[in-house]
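Attaching a predicted model along with its sequence, questions to come.
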Amino acid sequence: MRRLSSLMLGMLLGVSVSMDASAGAADTPPDSPETIHVNAIRNPEVRKYSAIVAGLDAFERGHRMAPAADVLRFRVERRAWTDKTPKPGEAPLALRLEGKDGFVLPLTLNDAVETIVPRSSAALAADSELVLNRKRRMVRVTPLVRSPGLPDNVRRLGDLRLECQVMVAIGKEELGLMRTLFVNSVLLTPNWCSFFKAERDGFPFEAPERLARATLREGDRTKDLPVEGRSFRTAMNDPDWSDEALIELAFEPVTGTAGETPRTAP
């Protein structure tokens, strides 16, 4: 039953949290008149602005877990199975909020391909959704909580705990009330992050590259975490580890020869 419940939650979060890209079927820029309005599609993999607001609310409620993280960010990246090398002539990645009656709110990406989505009563009233100038199933957008000053291969446990709360809040809004109540009944709790207690595998998070190992560290204590591909898992509600605990990620070496596609070393 535990394995089935974990699988069900993972599938639901996989649909609702790892957001797909554009509403159109082609690489049309956000300002193109040929962009199909996502309001007419209602693809469950497209992130609604109301779901983003639910994530902003969750970030504010749980900010004590990551007080140094000044704002909730959203990271835009190509999916793992896509070619990450830009194609010749490919337009720079762009995204915006788009809603009814011609509402448009462009969003800015920083050098790390992250964006901050503002609160906007006009975007809510327009029933807006996020639109990217990329083909569907090629790009995803995920919430990111990250305290400053950490190396790229280190995550803070409190940041991940808050990130989990944000992901679940977004997922519930995407799923809707009835499906959310169904998941609550299966997991026997409305707090989906707490379902992954210390004796279970833990909540899944994705790293930017394939992992060799992930180590939870606090003071002199360490704990090896389960890893699979680019994913690692850590328990969200284990009282033995504080929000200040750190997760150190070690990536698999990538090898290749000239003219060949690099491959991950065994």
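Now that the structure is in, tell me what you want to look at.

use CA for all of it now, contacts and neighbours both
Will do.

For the closest residue to residue 184 other than its chain neighbours, grab the count of nearby residues.
Spatial nearest neighbour of residue 184, excluding adjacent residues (Cα to Cα, 6 or more residues apart in numbering): residue 190 at 5.0 Å. Each residue near residue 190 was counted by other Cα atoms under 10 Å, and the total is 17.

try it against this one:
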Amino acid sequence: MRLVMAGMALSVAAPATAQDVQPDGPDIVVTAGKPLKLDAKVLRAGQRRFAEDRAMLSPEGSLRFELWRGGRRIPAGMVPIVLSDGKGHDLPVTIDGDGRMVFASLPEGRWFLTAPAQSQGMHLRPIVLSRGTTTEDRRLGDIRAQCHVMISMGKAQATLLEWPLIGLFEAVGACESKRFHMFHQAEHPIASAKAMTPHGERELRLSEKGTSYVPPMSDRTLGNDVRVRIAYR
């Protein structure tokens, strides 16, 4: 079965002791040849959840949104993206120096994040990064906050058929569940992924193709300041 959420597509297998979620390829998918039109309520849901978690999980973090095509991130400035109310009113989208979208505030009412049709499908995913960190050297608290944002965005656009699966996921602990292994996709093939714990380095599991890794979100003995570091091939 497939549990679809914002920021990751949860392909759930069912081994005896755990479930693998591979990979966290995002659910907000722009099908090839079709324009992007994402209700701003989905972005607001992510912002609200991040605001709730920020003090505990990511006090110096910021929430951004990325565009991906397959396994490659696309700088948002390469695609003409706007906020539109569908009535002829458009607002530009702020893009930071790393090509990620920034939404300090979103207009009230029915607005949509839009982009023209693309020859290849695209994905939209949230990312939480603290000051002084990178995608190769992340705080565990930021990864936990990002997962919560993904869940909230998914719930904001879930269909009736998807709600039972989301309910099951939340019932067993969601992002902090030991029954799910969530693979976080990297921008390049990974040589190694490690959690820098107080007791030494811990090797993290990689996907078969080495394009994603499993952060130890469910390990409650690890604080939010633990670093997760990856090295590319």
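Looks like it arrived, so ask away. Predicted model only: the values in this text are computed from it and were never measured.

For the two chains, what TM-score is obtained?
In this superposition the chains share a TM-score of 0.78, using TM-score structural alignment, normalised by the length of structure 2; 216 aligned residues with a Cα RMSD of 3.2 Å.

that's a strand at residue 124 of structure 2, yeah?
Yes. Assigned with DSSP: H, G, I helix; E, B strand; the rest coil, residue 124 of structure 2 falls within a strand.

Identify the residue of structure 1 aligned to it.
Alignment note (TM-score structural alignment): residue 124 of structure 2 maps to residue 141 of structure 1.

Residue 155 of structure 2 contacts residue 5, correct?
Yes. Between residue 155 of structure 2 and residue 5 there is a contact under Cα atoms under 8 Å: 7.2 Å.

Those two - which one has more neighbours?
Legend: neighbour count by other Cα under 10 Å for residue 155 of structure 2 and residue 5, higher for residue 5 (26 against 20).

Over in structure 1, tell me which residue corresponds to the more buried one.
Counting by TM-score structural alignment, residue 5 of structure 2 has no partner.

measure residue 5 of structure 2 to residue 204 of structure 2 for me?
23 Å (Cα to Cα, to the nearest Å).

same thing with residue 152 of structure 2?
According to Cα to Cα, residue 152 of structure 2 stands 26 Å off from residue 204 of structure 2.

ok, now residue 112 of structure 2?
For residue 112 of structure 2 relative to residue 204 of structure 2 (Cα to Cα), the value is 38 Å.

more crowded one of those two?
Between residue 112 of structure 2 and residue 204, counting by other Cα under 10 Å, residue 112 is the more crowded of the two (21 against 16).

The more buried one against residue 38, yeah?
Yes. Counting by Cα under 8 Å, residue 112 of structure 2 touches residue 38, with 5.2 Å between them.

Against residue 125 of structure 2, how distant is residue 47 of structure 2?
From residue 47 of structure 2 over to residue 125 of structure 2 the distance is 13 Å, taken as Cα to Cα.

Actually, residue 177 of structure 2.
Taken as Cα to Cα, the span from residue 177 of structure 2 to residue 125 of structure 2 is 21 Å.

try residue 154 of structure 2
The value you get for residue 154 of structure 2 to residue 125 of structure 2, if Cα to Cα is used, is 11 Å.

Which one's more surrounded, the two?
residue 154 (27 against 23).

tell me the secondary structure for that one?
Applying three-state DSSP: residue 154 of structure 2 is helix.

which residue in structure 1 lines up with residue 232 of structure 2?
Using TM-score structural alignment, residue 232 of structure 2 sits opposite residue 251 in structure 1.

can you tell me which residues contact that match?
Contact partners of residue 251 of structure 1, counting by Cα atoms under 8 Å, 6 or more residues apart in numbering, are 209-213.

So how do I select the buried members of these in PyMOL?
Typed into PyMOL, the next command selects the buried ones out of the contacts of residue 251 of structure 1 (criterion: 16 or more other Cα atoms under 10 Å):
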select buried, resi 209+210+211+213
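
which of the contacts of residue 251 of structure 1 map to contacts in structure 2?
Among the contacts of residue 251 of structure 1, the ones still in contact in structure 2 (both residues aligned by TM-score structural alignment, their matches' Cα atoms under 8 Å) are 209-213.

Adding distance to residue 9 of structure 1, write the residues you listed out as a markdown table.
Listed next are those as a markdown table, based on distance: Cα to Cα, whole Å:
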| residue | distance to residue 9 of structure 1 |
| --- | --- |
| 209 | 24 |
| 210 | 23 |
| 211 | 23 |
| 212 | 25 |
| 213 | 24 |
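
which one among the contacts of residue 251 of structure 1 gets closest to residue 230 of structure 1?
Minimum distance to residue 230 of structure 1 across these is 4.2 Å, recorded for residue 210 (Cα to Cα).

and the gap between the aligned residue in structure 2 for the closest one and residue 12 of structure 2?
Superposed on structure 2 with TM-score structural alignment, residue 210 of structure 1 falls opposite residue 189. According to Cα to Cα, residue 189 of structure 2 and residue 12 of structure 2 sit 23 Å apart.
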